[in-house]
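>>> next come a sequence and a model predicted from it.
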Amino acid sequence: MLPWEFNILLVSVILLLKKIYANELTFELPDNAKECFHDNLKIGSHFTLEFQVITGGNYDVDLELKSPTGKILYRETKRQYDQIEKTAEEAGVYQFCFSNEFSTFTHKTIYIDWKVDGDPEHEITQPGPRVAESALTMIERNVERIHENLEKSIDYQTHHRLREATGRARAEDLNQRVQDWSLGQFMLIIFVAIGTVLLLRSFFSDRKTSNMTWNR
């Protein structure tokens, strides 16, 4: 007979693996470029796509989501952040594309979180360890509660890091603009000062020349 601790561990692993198949990715999208991603889903799979533009330009991007038959499920232009939740009505390869083709000189850094729930390819169907039914129900409830709390903690941490990265990028961009503006103002002041000195010297040179001519 398997030890009680091993039964709990095995049930926990099975429940965690059955829950959700997810992918997180941060990538750079060059200017005037388009990047597409694909995933093969079954009918009835519930999928969630969350994205956020972290850095670049006005922090916006175009997104288009297509079904296997080419049906447009989602299309938005110049979005900074969004979350799309759909249920697959067709079996096949789903495609979502990020486009930065409207930008000619700024690249973007984009974070995406792709989650799929209910896809048989990502679920475990083998029976779990043999334990008491009441104990198994209690274990399932506790493990599911722990799993949900862990997912919430991960989501909070991820969003906090994204906000921190976006804020830092904005601060660095503002700092660079302030430095450029200050340098421009400094150069303008130097040019005005030099021009004023030269202008005053020309006034005195003209008067000195006219006095010498009058004395002659």
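Arrived safely, thanks for sending. Numbering: from 1, shown residues only.
>>> only C-alpha atoms for contact and neighbour calcs from this point on.
Noted.
>>> show me which helix runs longest in the chain.
helix 133-215 (DSSP state H).
>>> now do it: which elements does it pack against?
Packing contacts for helix 133-215, counted by 3 or more Cα pairs under 8 Å, 6 or more residues apart in numbering; DSSP states H and E, involve helix 4-19, strand 46-55.
>>> what would the ones you listed look like in a markdown table with mean neighbour count and distance to Ser153?
Below are the helices and strands packed on helix 133-215 laid out as a markdown table (neighbours: other Cα atoms under 10 Å; distance: least, Cα to Cα, whole Å):
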| stretch | mean neighbour count | distance to Ser153 |
| --- | --- | --- |
| helix 4-19 | 15 | 15 |
| strand 46-55 | 21 | 17 |
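>>> quick revisit: what angle do the longest helix of the chain and helix 4-19 make?
50 degrees (axes from the mean of the first three to the mean of the last three Cα atoms, to 10 degrees).
>>> what's the angle between helix 133-215 and strand 46-55?
Angle of helix 133-215 versus strand 46-55, following the same axes, to 10 degrees, is 20 degrees.
>>> so Cys36 is in which element?
Element membership of Cys36 [criterion: DSSP states H and E] is strand 34-41.
>>> need the contact list for Asp62.
Arg75, Glu76, Thr77, Lys78, Arg79, Phe98, Ser99, Asn100 (Cα atoms under 8 Å, 6 or more residues apart in numbering).
>>> how would you label the fourth one: helix, strand or coil?
The three-state label for Lys78, taken from DSSP: H, G, I helix; E, B strand; the rest coil, comes out as strand.
>>> then the first one?
Secondary structure for Arg75, judged by three-state DSSP, is strand.
>>> just give me the neighbour total for it.
Per other Cα atoms under 10 Å, the neighbour tally for Arg75 reads 12.
>>> ok, it to Tyr81 distance?
According to Cα to Cα, to the nearest Å, Arg75 stands 13 Å off from Tyr81.
>>> and the residue most central in space within the chain, which of the three is it?
The centroid of the chain falls nearest to Tyr111 when counting by Cα atoms, centre = their mean (2.7 Å). Three-state assignment for Tyr111 (three-state DSSP): strand.
>>> below is an additional structure, to be compared with the one above:
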Amino acid sequence: MIRQTLLLAVVLCLAVVNVNALTMQIEPKTQECFYEYVENGKTSIILYQVIRGGLLDIDVRIYDPQGNTIFSRLHFDTTMKGRQSFTAATSGAYKLCFNNEMSRFTAKVVTFTWSFEDADNSFVKGDALSPMEQSVQKIERVLQSIVMEQKRMRFREQTNRDTSENTNARVVRWTIIQVLVLVSMGVGQIWYLRRWFDSKSTQRV
């Protein structure tokens, strides 16, 4: 019994597999697409986030192997969660596209992960499950939600870090400009006072 329970726990822990993470910059007036082979009946979970650029918006589209659009949305990071899942109806190469053609000048930096989980979990469902097996199944669902939340928090931390570094760079640049202005004003005042005193001395002579 214990051996079967341990085996079940291992299978459940391996339910989410093949996680691909990528961060890229999408130039204005361009579109970047990524292909992933998905087997029939498997559920894809895509987490994405715009970490830098403009209003943190991006047009997200997902296509099936026949080229049909199965998901399309203009994503705004400030008001939406970057999470989308779908179950493959047929095996083939599914396409995920990030479209930045609506932006004229601003590039967008997007990070995303594409993971898979088995949609068919019937072998661990039903009245035949013991209380321990049901507990393991519940723990597996909780662990999956924790993993997804950790990914979202990692994306959020990256966005906040980029914002902080960008703000710090602006503060440094502004400070340098202020120092240069003060030094220029000081040099100009010294030059003007010396010229004024020199002109007074010439008039006295």
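Nice, thanks for sending it over. Just so it is clear, the model here is predicted, and its values are computed rather than measured.
>>> can you tell me the closest non-neighbouring residue to the aligned residue in structure 2 for the residue nearest to the centre of structure 1?
Residue pairing (TM-score structural alignment): Tyr111 of structure 1 is matched to Phe112 of structure 2. Distance criterion Cα to Cα, 6 or more residues apart in numbering; nearest residue to Phe112 of structure 2, sequence neighbours excluded, is Tyr48 at 4.0 Å.
>>> residues in contact with the one you found?
With Cα under 8 Å, 6+ apart, Tyr48 of structure 2 has these contacts: Gly82, Arg83, Val110, Thr111, Phe112, Thr113.
>>> 6 Å - rerun?
Gly82, Thr111, Phe112 (Cα atoms under 6 Å, 6 or more residues apart in numbering).
>>> same check, this time on Glu123 of structure 1
Here Glu123 of structure 1 is in contact with Lys18 (criterion: Cα under 6 Å, 6+ apart).
>>> do you know how far it is from Val61 of structure 1?
Glu123 of structure 1 sits 33 Å away from Val61 of structure 1, going by Cα to Cα.
>>> next: Asn7 of structure 1.
Separation of Asn7 of structure 1 from Val61 of structure 1 (Cα to Cα) stands at 48 Å.
>>> can you tell me how far the aligned partner of Ile8 of structure 1 in structure 2 sits from Met153 of structure 2?
Aligned by TM-score structural alignment, Ile8 of structure 1 pairs with Thr5 of structure 2. To Met153 of structure 2, Thr5 of structure 2 is 32 Å away according to Cα to Cα.
>>> quick revisit: isn't the match of Tyr111 of structure 1 right up against Leu47?
Yes. The criterion here is Cα atoms under 6 Å, and Phe112 of structure 2 meets it with Leu47 at 5.4 Å.
>>> measure the nearest residue to Arg75 of structure 1 once chain neighbours are set aside to Ala88 of structure 1 for me?
In space, and not counting its chain neighbours, Arg75 of structure 1 is closest to Glu64: 4.4 Å by Cα to Cα, 6+ apart. The gap separating Glu64 of structure 1 from Ala88 of structure 1 is 16 Å, by Cα to Cα.
>>> and the two? Which one has more around it.
When Glu64 of structure 1 and Ala88 are compared for neighbours, Ala88 comes out ahead with 20 against 16, by other Cα under 10 Å.
>>> how many neighbours does Pro194 of structure 1 have?
Just to correct that, residue 194 of structure 1 is Ile rather than Pro. The local packing of Ile194 of structure 1 (other Cα under 10 Å) involves 11 other residues.
>>> how about it, what's its match in structure 2?
Aligning on TM-score structural alignment places Ile194 of structure 1 opposite Val187 in structure 2.
>>> ok, now Ile72 of structure 1?
Aligning on TM-score structural alignment places Ile72 of structure 1 opposite Thr69 in structure 2.
>>> excluding its backbone neighbours, what's nearest its match?
What sits nearest to Thr69 of structure 2 in space, not counting adjacent residues and going by Cα to Cα, 6+ apart, is Tyr63, at 4.5 Å.
>>> can I assume the one you found is in contact with Lys95?
Yes. At 5.0 Å, Tyr63 of structure 2 and Lys95 qualify as touching, with contact defined as Cα under 6 Å.
>>> returning to what we had before: can you tell me how far the match of Ile8 of structure 1 is from Gln137 of structure 2?
10 Å.
>>> next one: Lys108 of structure 2
39 Å.
>>> in terms of neighbours, single out the busier of the two.
Neighbours were tallied for Lys108 of structure 2 and for Gln137 using other Cα under 10 Å; the higher tally belongs to Lys108 (24 against 19).
>>> on that earlier part again, distance of the match of Tyr111 of structure 1 relative to Ser85 of structure 2?
For Phe112 of structure 2, the distance to Ser85 of structure 2 equals 13 Å [Cα to Cα].
>>> what's the answer for Thr23 of structure 2, then?
When Thr23 of structure 2 is compared with Ser85 of structure 2 (using Cα to Cα), they lie 19 Å apart.
>>> which position in structure 1 pairs with Val147 of structure 2?
If you follow Val147 of structure 2 across to structure 1 using TM-score structural alignment, you land on Ile154.
>>> same question, Leu96 of structure 2
Per TM-score structural alignment, Leu96 of structure 2 is aligned with Phe96.
>>> how about Arg170 of structure 2?
Per TM-score structural alignment, Arg170 of structure 2 is aligned with Arg177.
>>> pretty sure the residue nearest to the centre of structure 1 sits against Gln52.
Yes. Here Tyr111 of structure 1 reaches Gln52: they are 5.3 Å apart, a contact under Cα under 6 Å.
>>> what's the neighbour count on the residue mapped onto Lys138 of structure 2 from structure 1?
Using TM-score structural alignment, the equivalent of Lys138 of structure 2 in structure 1 is Arg145. Per other Cα under 10 Å, the neighbour tally for Arg145 of structure 1 reads 12.
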